[in-house]
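Asker: What would the 3D arrangement of this be:
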Amino acid sequence: MDRNVFDILMERGFIEQTSHEDELRELLGKEPVTFYCGYDPTADSLTAGHFLTLMAISHMQKAGHRPIILIGGGTTMVGDPTGKTDMRKMLTLDDINNNAECFKEQMKRFIDFEDDKAIMDNNADWLMNLEYLPFLREIGAHFSVNRMLSAECYKSRMEKGLTFLEFNYMIMQSYDFLELNRKYECKLQVGGNDQWSNMLGGIDLIRKKEGESSYVMTFTLLTTPDGKKMGKTEDGALWLDPKKTTPYDFYQYWRNVDDKVVEKCLALLTFLPMDEVRRLGALEGSEINKAKEVLAFEVTKIVHGEEEAKKSQDAAKALFTGGDKAASIPSTELDSSMFDEGMGILALLTEVGLTSSNGEARRLVKQGGVYVNEDRVTDFRLEVSLNDFEDGKLMIRKGKKVYHQVIIK
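Answerer: Take a look at the predicted model:
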C-alpha cells in the first residue's frame, strides 16, 4: 500500500478523534480495511457538511480501503437527537425512500461503486424487521442507561424532554455497526465529530457480542472562525443538488469565505497537494482572493463538474469586468411589456424570487440591501423601466453576494 491514509487525513486536518489511535493507524497501513459511514436521508439532497465526510471517504478509497455507505432508512424513522433542541419532524416512508434515492445518485460523483470497490446498504433492511422483545434481550441488555444519559447527544435534550423514541437512536446505530461487522467484516466506523457518543456504543457492542476489536474515527466539522457551522446561506443549507443551490451560488459561497478559513477549506475540500494548499493559504492582503478563486473552482469542479465550474468562474468575473459570460448567474426571463409603464422594484424582487413578499422587499430596500446595476436602491417606490436595461439585461444584487439577472424577451 502507498502512504498510510491515516497520515494523509491527519495532515489535511480531517481527524478530530479516534479510538485506539496507534492500533487503527497500524491497521490502515498494513491491509485494506472495510469501513462505513452512515447518512440519514432527512432531505432530498446532501449538503456541504456531508461533502466533507465524502471527501475523507474518497481519500480512504483511493488508498485502497473499501467504504460502505449506509443509508439510514431505518434510523430516519426514529430521528437522531444529536445537536437538536427539539424532536425532528417525522418523515413518511415514501419521503425517506425518495430521499435515499437522491443521496445515492449524488454520491456517485465522489465514490467509485464499480466492481465492489464500495458498497451501499440500507439499515431499513434489518431494523424494520426487528422483533421488540428479542431485540431488547439480545442487544438492549448490553447498554447502561446511566452511561447513555451522560452522552452529550442526550444531555442537550434533557431539559426540553427526550422521547423514548429518540433514546433508542444510539442502540440502533450501535446495532448497525454490529450488523455490518457480521455481514462485511466492517472494522471501522467514520463520521462527523458530533457522532462520537453514538459511535462508541458500536465498539462496545461488537466486543461484547463478537469478542472482536473495532474502531471509530470522527472528522472535524466545517466551522467559521467564530465556531459556527459553515454551509449555511441566506436561504438555508448549502445544497449539493444544483436545483436547490445553483452551481453559481455554490461557487460564490466558497469564493466569499472568511480569509482565516481558506487554507483549512483547501485542505479539506480539494485534492490539491498540501504544498500548494500551504502556499495559497499563506497569501496575504488582496492576494488571498486568488486562493479563494482556486478554492471555489476546485470545490465546484468536484461537486458539479469542470464545465459548471468554468461557467461559474466566468460568470463571477463578468460581474466585475462587464464581460458577456454571465450566463451562469441565476436569471429570470420576463416579457418586455411588463416594463412599458415601469415595474415597481418591490414587485420585481418578488417576481424573480429574491423576496417572498412585497413586505419583505420593502424591508430589504429600507435596510439598503438592494442594488440595480450596482446602484443602491434608496426608494422602495422606484419604478424599473426599459431604459434601465442594457442589451436587454438588468442585474439585481441582494445583500453582498446574491446576484440575479433579469432578461427581457
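Asker: use CA for all of it now, contacts and neighbours both
Answerer: OK.
Asker: for the stretch 101-250 of the chain, what spans make up the helices?
Answerer: Taking DSSP state H, counting those that start in this stretch, the helices of the stretch 101-250 of the chain run over residues 124-127, 132-138, 145-149, 152-155, 164-167, 169-184, 196-210, 247-255.
Asker: Could you also give me the structure for this next sequence, so I can compare it with the first?
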Amino acid sequence: MDRVDHDLIADLEARGLIHDSTDREHLRTQVAEGSVGIYYGCDPTADSLHVGNLIGLVMLRRFQDAGHKAVALAGGATGMIGDPSGKSEERNLLDDDSLNHNVARIKEQLGRVVDLTDPERGVLVDNRDWTQPITILEFLRDVGKHVTVNQMLARESVKVRIKSEHGISFTEFSYMLLQANDYLHLFDTEGCVIQIGGSDQWGNILGGVDLIRRKRQAVAHGFSWPLLTASDGSKLGKTSGARVWLDPAKTSAYAFRQYWMQMADDDVRQQLLTFSLRSVAEIEQVVTDHAEAPHQRLAQRVLADDMVTLVHGTGAAAAANEAADVLFASDPTGASAEAFEMLSGEIPFTQMHARELDDTINVLVATDLANSNGDARRTMDQNAYSVNGAKLTAKDQLSDQKPLHDRYLLLRRGKKRHHLVEIIS
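Answerer: I've put the predicted structure just below:
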C-alpha cells in the first residue's frame, strides 16, 4: 500500500483526537513502521449511522489514506446484546431480520467514507459471523477464564449501571467480553493491532488489549477520542432533539449541510479539526480568514461543504449549497432544477394547476403566507411579498409570472417565510 510520509499520531494529537491511549510511543512507532490493521465498531441498532459514528469513520479514513488497513465492524452479535456504556437502561433486543436490514444499510453509508472496494485497504465485517458458532461453554473457557469479575466491575460503564435504578443484566454485563473477543478475532484474521472508539468505550477497548496479551502474548493497542460536546456542554450530533443521520432518507443532504452551517463560532475550529480531511495548517488558515469576517461564516461553509461531500458526494453537496443560496440570496433565477427539487423536501411545498394561479390572493392564503385575504392585501401593499426574487405588487398576478424551469414559483414573505409552488398540468 502507498503511505503518506508523516507522523499520523502527531497529527491526531494536534487535532485533539487522542483522549486515552495505550503506550503512546510504541503506538507511534508501530504506525510509522508500516501498514497495520485498525478497527472501529458500531452496533447496527438502527438502519442508519449518525454524526456520533462519523468521527470513527473519518478516523478509519485517515488511517486508510496513510496506507493502513481500515476494518469497519458492524456489531450484528453485540447489537443483539446492547452496550451498557452511556446508557441508563437496557436497550431493546433486535431480531435477525432487523439486524440484516440494518447491516446492509450501514454498509452502503460506510462505503461512502471508507474505501471498501479493495479488501487490502478496507473491509466491513459482522461479528455474528464468528460469534454465533461459538457455544457458551467454549466462550466461557476461551474468553471468560481470562477476565476477572473485578476487572469488569471496575469499568466505569458497569459501575454507573449498577448504581442506577435499572441495574445491569448479565446479558449487558457480558458485552465487554464479546467486544474483547472481537478484537482477538480481528487481531488473528485481519492483522488489527489498534482498536479505536469514543472515550466511553475505553474500558471495552482495554478489555480486548488485555485479552490479546493474555492469549497471544502479543502487544495490541487502542486509543479513544474525547466525547463530542459543544462549547456549552451539550452533546453534538443532535439538532432540535433529533439525531443527525448519515442516511439522506432520514436527514437530507440539505438538512445535513444546515446542521454544520449552524455550528457556533466557538465550536467550528474543533469540528474542522475533528471531521475535515484538510491538513491542520489548512484548517488554521480557514479559521484565521473566518475571524476577519465572522458574519460571512467561512469556517462553517468549509466544514459543511467538506462533510456533505464526504458523506453524500459532490453532486449532493453542490445541490445543497445551491438550495441554500436560493433561500438566502435575493435572486434565485439562476438555480438549477436539482436545487428546487431538493428544496421541495425542505420548505413548505404545494403542487398547483396553472389555473389556480389566476387568484393570487387565494394562493397566498392557501400557502399560509397570509392569514386571510385582508392580510394578503395589506402585506402586498407593504411590498413584503416576492416571487422568484421579484417584488409582487397588487397589480401583479401569479399567473403572469414566468415559472423557473417551467414549473417552479418561489414565494416569499419578508426574509424568512418561503413557499415553493410547483405548477402541474
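Asker: quick one on the thing from earlier: select, out of the helices of the stretch 101-250 of structure 1, the one closest to residue 90 of structure 1.
Answerer: helix 164-167 (11.2 Å; CA to CA).
Asker: Relative to structure 2, which residues correspond to the closest one?
Answerer: Following TM-score structural alignment, the aligned partner range for helix 164-167 of structure 1 in structure 2 is 170-173.
Asker: and if you look at stretch 19-30 of structure 1?
Answerer: So stretch 19-30 of structure 1 sits over residues 22-33 in structure 2, by TM-score structural alignment.
Asker: Any buried residues in the matching stretch, and which?
Answerer: Residues 22, 27, 31, 32 are the ones in stretch 22-33 of structure 2 that count as buried (16 or more other CA atoms under 10 Å).
Asker: what do you get for stretch 223-240 of structure 1?
Answerer: Buried, per 16+ other CA under 10 Å, within stretch 223-240 of structure 1: 230, 231, 237, 238, 239, 240.
Asker: re earlier: how about a markdown table for the helices of the stretch 101-250 of structure 1, with distance to residue 302 of structure 1 and mean neighbour count added?
Answerer: Output for those, formatted as a markdown table (distance: least, CA to CA, whole Å; neighbours: other CA atoms under 10 Å):
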| stretch | distance to residue 302 of structure 1 | mean neighbour count |
| --- | --- | --- |
| helix 124-127 | 30 | 15 |
| helix 132-138 | 42 | 11 |
| helix 145-149 | 39 | 12 |
| helix 152-155 | 32 | 19 |
| helix 164-167 | 35 | 16 |
| helix 169-184 | 29 | 20 |
| helix 196-210 | 28 | 19 |
| helix 247-255 | 11 | 24 |
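Asker: Now render those helices as TSV, adding distance to residue 38 of structure 1.
Answerer: Formatted as TSV, those follow (distance: least, CA to CA, whole Å):
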stretch	distance to residue 38 of structure 1
helix 124-127	12
helix 132-138	21
helix 145-149	20
helix 152-155	16
helix 164-167	17
helix 169-184	9
helix 196-210	10
helix 247-255	24
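Asker: Those helices: which one's closest to residue 217 of structure 1?
Answerer: helix 196-210 (8.3 Å).
Asker: which residues are in contact with the closest one?
Answerer: 139, 142, 151-153, 170-171, 173-178, 181, 189, 212-216, 218 (CA atoms under 8 Å, 6 or more residues apart in numbering).
Asker: Could you look up the SS state of the aligned partner of residue 97 of structure 1 in structure 2?
Answerer: Matched to structure 2 by TM-score structural alignment, residue 97 of structure 1 sits across from residue 100. For residue 100 of structure 2, the assignment made with DSSP: H, G, I helix; E, B strand; the rest coil gives helix.
Asker: Can you tell me the closest non-neighbouring residue to residue 100 of structure 2?
Answerer: residue 76 (7.9 Å; CA to CA, 6 or more residues apart in numbering).
Asker: my read is that neighbour is in a strand, agree?
Answerer: No - counting by three-state DSSP, residue 76 of structure 2 is not part of a strand but coil.
Asker: Make sure it is actually in contact with residue 130.
Answerer: No - here residue 76 of structure 2 lies out of contact with residue 130, judged by CA atoms under 8 Å, at a distance of 10.4 Å.
Asker: So what does residue 57 of structure 1 match up with in structure 2?
Answerer: By TM-score structural alignment, residue 57 of structure 1 lines up with residue 60.
Asker: Kindly apply the preceding question to residue 86 of structure 1 instead.
Answerer: Residue pairing (TM-score structural alignment): residue 86 of structure 1 is matched to residue 89 of structure 2.
Asker: Need the nearest residue in space to its match, chain neighbours excluded.
Answerer: residue 166 (5.9 Å).
Asker: tally of neighbours for that neighbour?
Answerer: 11 (other CA atoms under 10 Å).
Asker: Please name the nearest non-neighbouring residue to residue 272 of structure 2.
Answerer: Per CA to CA, 6+ apart, closest to residue 272 of structure 2 is residue 303, 6.0 Å.
Asker: if I look at the counterpart of the one you found in structure 1, how far off is residue 334 of structure 1?
Answerer: Aligning on TM-score structural alignment places residue 303 of structure 2 opposite residue 295 in structure 1. Remark: distance between residue 295 of structure 1 and residue 334 of structure 1 (CA to CA, to the nearest Å) = 34 Å.
Asker: Neighbour count for the two, which is higher?
Answerer: residue 295 (26 against 15).
Asker: doesn't residue 272 make contact with that one?
Answerer: No - contact status for residue 295 of structure 1 versus residue 272: not in contact, 9.6 Å apart, counting by CA under 8 Å.
Asker: list residues touching both of these two?
Answerer: Common neighbours of residue 295 of structure 1 and residue 272 (criterion: CA under 8 Å, 6+ apart): residue 266.
Asker: Identify the residue nearest residue 223 of structure 2 in space, chain neighbours excluded?
Answerer: Using CA to CA, 6+ apart, the nearest residue to residue 223 of structure 2 is residue 21, at 4.1 Å.
Asker: ok now do the one you found, which residues does it touch?
Answerer: 221, 222, 223, 224.
Asker: can you check residue 283 of structure 2 too?
Answerer: 269, 272, 273.
Asker: nearest to residue 317 of structure 2, of these?
Answerer: residue 272 (16.8 Å).
Asker: The residue nearest to residue 272 of structure 2 and residue 168 of structure 2: what is the separation?
Answerer: For residue 303 of structure 2, the distance to residue 168 of structure 2 (CA to CA) stands at 40 Å.
Asker: With residue 419 of structure 2 instead?
Answerer: 50 Å.
Asker: Return the set of buried residues in the strand or helix carrying residue 397 of structure 1.
Answerer: Using DSSP states H and E, residue 397 of structure 1 sits in strand 393-398. Judged by neighbour count using 16+ other CA under 10 Å, the buried positions of strand 393-398 of structure 1 are 393, 394, 395, 396, 397, 398.
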